[in-house]
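[1] Sequence first, predicted model second:
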Amino acid sequence: MLTDSIKLNHSPFRAAIIDLDGTMVDTLGDFVVALHHTLLDMGCHAIEVARVDRAFVEMTVGKGTEDLLRRTLAHAWGLPDDDGDVLASVPQAWQHYQHHYTRINGQHADVYPGVAEGLIRLRATGVQLACLTNKPTAFAEQLLTLKGLRGHFAHVFGGDAFARKKPDPLPLLKTCEALGTPPASTLMVGDSSNDAQAAAAAGCGVVLVTYGYNHGHPINEVPALAYIDRLDAPDWSSWFAA
């Protein structure tokens, strides 16, 4: 599916910001494995660990590691995610998670079909690309390098790069500054309402992929310039200024 008639009414873009998890790489397997090891290190029983399955992670991921860990602990323990015991345990869980995620990053993840080709076509338009994700920067750099995608990007910014994360517009505004393009001339490509909300608030256009992690909601309910099944589906040359 490609809905891109709206773009004809938009001025050509001069740069693009691409999300990572759910947009370029399917990382659910990495999250599940790292979270399971983290829960075991936290003393959780097997039945608690089993609650954190792929379906839960798909609904939960996308708002930063601290949010993911808080909600994971709450789900495993059967507590509200603002429970005092949960909140107090997040720093300890983060230490375990960081160790395990660094160790397995990319081992249970796959680049989505069409991503490498799409990035090549985007770069062929002559525009600069930046990767902007809520994943910690070191994890993002490690994953992009492992999957052979790092060379496409002039900049990589993670959820710890700025004071706030998506869906706050600050990360997009700062990334536009790094790219040297105004928000109105910068296109965001993502997979969720987080990306769309951040782009709208920053003044960027947004294109959404149909296969990512949108917290269990249909992606076509989120306003966007286009919805694409593959990153290599659009004629990107018509989207960007020469």
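    Perfect, I can see it now.

[2] From now on I want contacts and neighbour counts done on CA atoms only, so please keep to that.
    Noted.

[3] helices or strands up against whichever strand or helix holds residue 200?
    Secondary-structure assignment from DSSP states H and E places residue 200 in helix 193-202. The criterion is 3 or more Cα pairs under 8 Å, 6 or more residues apart in numbering; DSSP states H and E, and the helices and strands that helix 193-202 contacts are helix 170-179, strand 186-190, strand 205-209.

[4] Looking at those, spot the one closest to residue 62.
    strand 186-190 (10.9 Å; Cα to Cα).

[5] So which elements touch that closest one?
    strand 15-18, helix 193-202, strand 205-209.

[6] Can you lay out those as a markdown table showing mean neighbour count and distance to residue 186?
    Supplementary listing: the helices and strands packed on strand 186-190 in a markdown table, determined by neighbours: other Cα atoms under 10 Å; distance: least, Cα to Cα, whole Å:
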| stretch | mean neighbour count | distance to residue 186 |
| --- | --- | --- |
| strand 15-18 | 26 | 5 |
| helix 193-202 | 23 | 9 |
| strand 205-209 | 25 | 7 |
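
[7] Please tabulate the ones you listed in JSON lines, including the columns distance to residue 239.
    Supplementary listing: the helices and strands packed on strand 186-190 in JSON lines, determined by distance: least, Cα to Cα, whole Å:
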{"stretch": "strand 15-18", "distance to residue 239": "10"}
{"stretch": "helix 193-202", "distance to residue 239": "17"}
{"stretch": "strand 205-209", "distance to residue 239": "11"}
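
[8] try this one side by side with the last:
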Amino acid sequence: MLRGVLLDLDNTLVDQRAATAEALHRWLPSLGVPCTPELLVLWDEVAERHFKAWRERRVTFREQRRGRLREFLPRVRIPYAEGELDAIFADYLIAYESSWRAFPDVDQALAAIAAAGLRTAVLTNGSTEQQHQKLARTGLTGRLGPVFTVEDVGTSKPDPAAFLSACARWGLPPASVLSVGDRHDLDVLPARRAGLLAVHLDRHDGGPHDEPHRIRSLAELPLDW
């Protein structure tokens, strides 16, 4: 019997994709660079590489930010000194944090989960400090159960151990937990390998389209397992 819903955070509860685009549209012109679709893609590619290094504990959280800029700034022909990297990233961060918004379907979904008598928790690959800030700024603090981060569970998605650790800390058997997230490779497949139920939240219809438990909105979240 289903007892809990384990939610991803970025691009599931909070529109991280839109926040990044909005931040870049504000930040890059301040550096004298027009924001283009190509630069949005480049930033995402660079960020993912360096964020992955942090998730794997190869660099610190601050160093992955510096690493992003060391790779990105030369690509857009912005000169910098090594000692300026933290200040440059801080300017981006101001724009990024002010752009955090919860998706409009979150309220309805949380109400439906509560009405079904189910518990909620969050499992995120982000840092503890930043993800709690994100929840606070978007008005979600206190509306969800425990928040499990990479720093809490000791590993990151797609390692099935991340899901098992979250369930153990939550006090629920994996078979009674439904994982919900936007990444099929991070939130669905490894959750199932860990013994959880799983639903793919495919907001942008990116597939895979043969996934039997695929929804386009949290309003479609199935709770009758």
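    Happy to help now that I have it. Computed from a prediction, not measured in an experiment: that's the story for all the values here.

[9] Give me the TM-score for these two chains.
    TM-score for the superposed chains, counting by TM-score structural alignment, normalised by the length of structure 2: 0.72, backed by 208 aligned residues with a Cα RMSD of 3.8 Å.

[10] one step back: tell me which of the helices and strands packed on strand 186-190 of structure 1 sits nearest to residue 123 of structure 1.
    strand 15-18 (9.6 Å).

[11] so the closest one corresponds to what in structure 2?
    Strand 15-18 of structure 1 corresponds to residues 4-7 of structure 2 when matched by TM-score structural alignment.

[12] how big is the offset of that stretch relative to structure 1?
    Stretch 4-7 of structure 2, aligned to structure 1 and superposed, deviates on average by 0.8 Å (mean Cα distance after the TM-score superposition for structure 1).

[13] ok, residues contacting that stretch?
    By Cα atoms under 8 Å, 6 or more residues apart in numbering, the residues outside stretch 4-7 of structure 2 that reach it are 13, 113, 118-123, 172, 176-181.

[14] What is the burial count for residue 20 of structure 2?
    Counted by other Cα atoms under 10 Å, the residues lying close to residue 20 of structure 2 total 20.

[15] all helices for structure 2, in order.
    16-30, 37-55, 61-75, 85-97, 106-115, 128-137, 150-153, 160-170, 189-193 (DSSP state H).

[16] And the fifth one against structure 1, how far off on average?
    Superposing on structure 1 and averaging over aligned pairs (mean Cα distance after the TM-score superposition for structure 1), helix 106-115 of structure 2 comes out at 1.1 Å.

[17] which residues in structure 1 does that helix match up with?
    Applying TM-score structural alignment, one finds that helix 106-115 of structure 2 aligns to the residue range 115-124 of structure 1.

[18] Could you check that stretch and say which residues are buried?
    Along stretch 115-124 of structure 1, the positions that meet the burial threshold by neighbour count (16 or more other Cα atoms under 10 Å) are 115-116, 118-119, 121-123.

[19] what separates the match of strand 15-18 of structure 1 from the chain centre, distance-wise?
    Here stretch 4-7 of structure 2 shows a centroid-to-chain-centroid distance of 14 Å under the convention Cα atoms, centre = their mean, to the nearest Å.

[20] re the thing from before, most tightly packed of the helices and strands packed on helix 193-202 of structure 1?
    Most buried of these by mean neighbour count (mean count of other Cα atoms under 10 Å) is strand 186-190; its value is a mean of 28.

[21] against structure 2, where does that one fall?
    Aligning strand 186-190 of structure 1 against structure 2 (TM-score structural alignment) gives residues 177-181.

[22] Quick one: average offset of the matching stretch versus structure 1, please.
    Compared with structure 1 after fitting, stretch 177-181 of structure 2 has a mean deviation of 0.5 Å; criterion: mean Cα distance after the TM-score superposition for structure 1.

[23] what sits up against that stretch?
    By Cα under 8 Å, 6+ apart, the residues outside stretch 177-181 of structure 2 that reach it are 2-9, 11-12, 167, 187-188, 191, 196-201.

[24] Pull up the gap between the corresponding residue of structure 2 for residue 30 of structure 1 and residue 97 of structure 2, please.
    Correspondence of residue 30 of structure 1 to structure 2, assessed by TM-score structural alignment: residue 19. Separation of residue 19 of structure 2 from residue 97 of structure 2 (Cα to Cα, to the nearest Å): 8 Å.

[25] now the farthest one out in structure 1, which residue is it?
    The centre of structure 1 is farthest from one residue, residue 45, which by Cα atoms, centre = their mean lies 30.0 Å away.

[26] if we can go back for a sec, for the residue nearest to the match of residue 30 of structure 1 when sequence neighbours are not counted, list the residues it contacts.
    Using Cα to Cα, 6 or more residues apart in numbering and skipping the chain neighbours, the partner closest in space to residue 19 of structure 2 is residue 99 (4.7 Å). Counting by Cα under 8 Å, 6+ apart, residue 99 of structure 2 touches 18-20, 22-23.

[27] Make a ChimeraX selection of the buried ones in those residues.
    Of the contacts of residue 99 of structure 2, the buried ones go into a single ChimeraX selection, burial set by 16+ other Cα under 10 Å:
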select :19,20,22,23
